[in-house]
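Visitor: With the input below, show me the fold.
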Amino acid sequence: MSTSNQKQYINREYYLCMGKYFQCPMNLLQRVYEKQVVLENIFTRGITVYGTVRVNNCSFHKKVFVKYTIDEWKNFSVINAYHSMYYSDGNTDSFQFKLTVPKDKLSILSSQNS
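Guide: Reported below is the predicted structural model:
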């Protein structure tokens, strides 16, 4: 029996790792009022990044985008963050984002780090 025609499948799992644990900024609301936009929370699960951005409620209509890179800013991508009713108060709004890194990008990163 020839093995040349048999296909071999390799099951690979990828996980994102952040270099440092993210800590919510101290005096979060004060920072939001000063900077207008502050990253409040971010964590990974598998190859997905979840985050929350807190925004000063300076107008009713707001759009929040998240810019990210996986190659030290040689290239970047931009995604939308979506308004979250659960974490808003009268003076600030909360936006959430979910970013899943494509597996083909992870395999490129893996080979670059080898």
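
Visitor: use CA for all of it now, contacts and neighbours both
Guide: OK.

Visitor: buried residues in the helix ranked longest in the chain?
Guide: Identified as the longest helix of the chain according to DSSP state H is helix 103-113. Within helix 103-113, the residues scored as buried using 16 or more other Cα atoms under 10 Å are residue 106.

Visitor: what's the answer for stretch 87-103, then?
Guide: For stretch 87-103, by 16+ other Cα under 10 Å, it's 92, 93, 94, 95, 96, 97, 98, 99, 101.

Visitor: Could you also give me the structure for this next sequence, so I can compare it with the first?
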Amino acid sequence: MTEPSNVPPAFSFQFLAQVTRGISAEVVPEPWEVTFQQPASDYLDFRKRLDTGNVSLENVIVREAEDIVVGTVKVRNVAYHKEVFVRSTSDEWRTHEDAYCTFVNNNSTVSAAASYVLYDTFSFRLTLPPRSVRIEFCVCFRCEGAEYWDSNSGKNYVLLKKSSSNEEELLLLKLRRSKGDTLPVENAVRCADAVHAKLDSWSEFASWNHLDNSTPYW
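Guide: This next block holds a predicted model:
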């Protein structure tokens, strides 16, 4: 090395090839995170959504290797002819795309005449757009000229890519889920850092779990 001590060494390509011996580093894609609780995990609330709104997202799975999102939707069997689709956006609703769902046969051995099916299941598949970091979607159920929507109580369902630019938004969404969606956004931001927090009262520190403990307290 001929460079000064304050200058990084300029290794030649021949030297780097000799050191790495042909090994190449693969870029690991940043994982996606489901920011909401799977609706079917709370059975009572799930049934309430179906009985009152006629439609509810059931669950979703992100298949990062295939760059897709798959999931299922439950709807009330109010009529034979149904149309179910998922409306999604990756640019905060400047544009959107509708993905129509496919009916899932439950392979029931009981004949339709002997048993009335209360709910039908539909499956869907969303493609993750390249270079996208946020996917937001809701579900629509059309039947007999009426539309029924499941928008996660007006918040929509959000998938976020785990990156440094999205860490704060992920924290806020996790806090809302842990507090039953009752924690104000401004409080969540202020409680994220104890050093720079500006709180009106000590009671706002309801849980130390809201603080970042990745660095020493001093």
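
Visitor: what TM-score comes out when they're superposed?
Guide: Superposed pair, TM-score by TM-score structural alignment, normalised by the length of structure 1: 0.71. Supporting alignment: 98 aligned residues with a Cα RMSD of 2.7 Å.

Visitor: In strands, which of the buried residues of stretch 87-103 of structure 1 appear?
Guide: 92, 93, 94, 95, 96, 97, 98, 99 (DSSP state E).

Visitor: what's the matching residue for the fourth one over in structure 2?
Guide: Pointing back at residue 95 of structure 1 there. In structure 2, the residue matched to residue 95 of structure 1 (TM-score structural alignment) is residue 122.

Visitor: Report the separation between the residue nearest to its match when sequence neighbours are not counted and residue 140 of structure 2.
Guide: Distances taken as Cα to Cα, 6 or more residues apart in numbering put residue 103 closest to residue 122 of structure 2, at 4.4 Å, once the chain neighbours are dropped. Distance of residue 103 of structure 2 to residue 140 of structure 2, computed by Cα to Cα, to the nearest Å: 14 Å.

Visitor: who has more neighbours, these two?
Guide: residue 140 (24 against 16; other Cα atoms under 10 Å).

Visitor: That one matches what in structure 1?
Guide: Counting by TM-score structural alignment, residue 140 of structure 2 has no partner.

Visitor: which residues sit in contact with residue 140 of structure 2?
Guide: Applying Cα atoms under 8 Å, 6 or more residues apart in numbering to residue 140 of structure 2 gives the contacts 55, 84, 85, 86, 87, 147, 148, 149, 150.

Visitor: And the helices in structure 2?
Guide: 13-20, 43-53, 167-178, 185-191.

Visitor: Reformat those as CSV; add mean neighbour count and distance to residue 67 of structure 2.
Guide: Below are the helices of structure 2 laid out as CSV (neighbours: other Cα atoms under 10 Å; distance: least, Cα to Cα, whole Å):
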stretch, mean neighbour count, distance to residue 67 of structure 2
helix 13-20, 10, 30
helix 43-53, 14, 28
helix 167-178, 17, 20
helix 185-191, 16, 31
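
Visitor: if we can go back for a sec, chain center to the longest helix of structure 1: distance?
Guide: 17 Å (Cα atoms, centre = their mean, to the nearest Å).

Visitor: hey, where'd the strands end up in structure 2?
Guide: 32-34, 55-63, 68-76, 83-89, 97-100, 102-104, 119-127, 134-143, 146-150, 157-161.

Visitor: And the residue nearest to residue 122 of structure 2, what's its match in structure 1?
Guide: Checking with TM-score structural alignment, residue 103 of structure 2 has residue 83 as its match.

Visitor: residue contacts, that match?
Guide: Residue 83 of structure 1 sits in contact with 93, 94, 95, 96, where contact means Cα under 8 Å, 6+ apart.

Visitor: Same question for residue 149 of structure 2.
Guide: Residue 149 of structure 2 neighbours (Cα under 8 Å, 6+ apart): 53, 55, 138, 139, 140, 141.

Visitor: out of the residues you listed, which one sits closest to residue 168 of structure 2?
Guide: residue 138 (23.0 Å; Cα to Cα).

Visitor: That's all I had, so thanks and see you.
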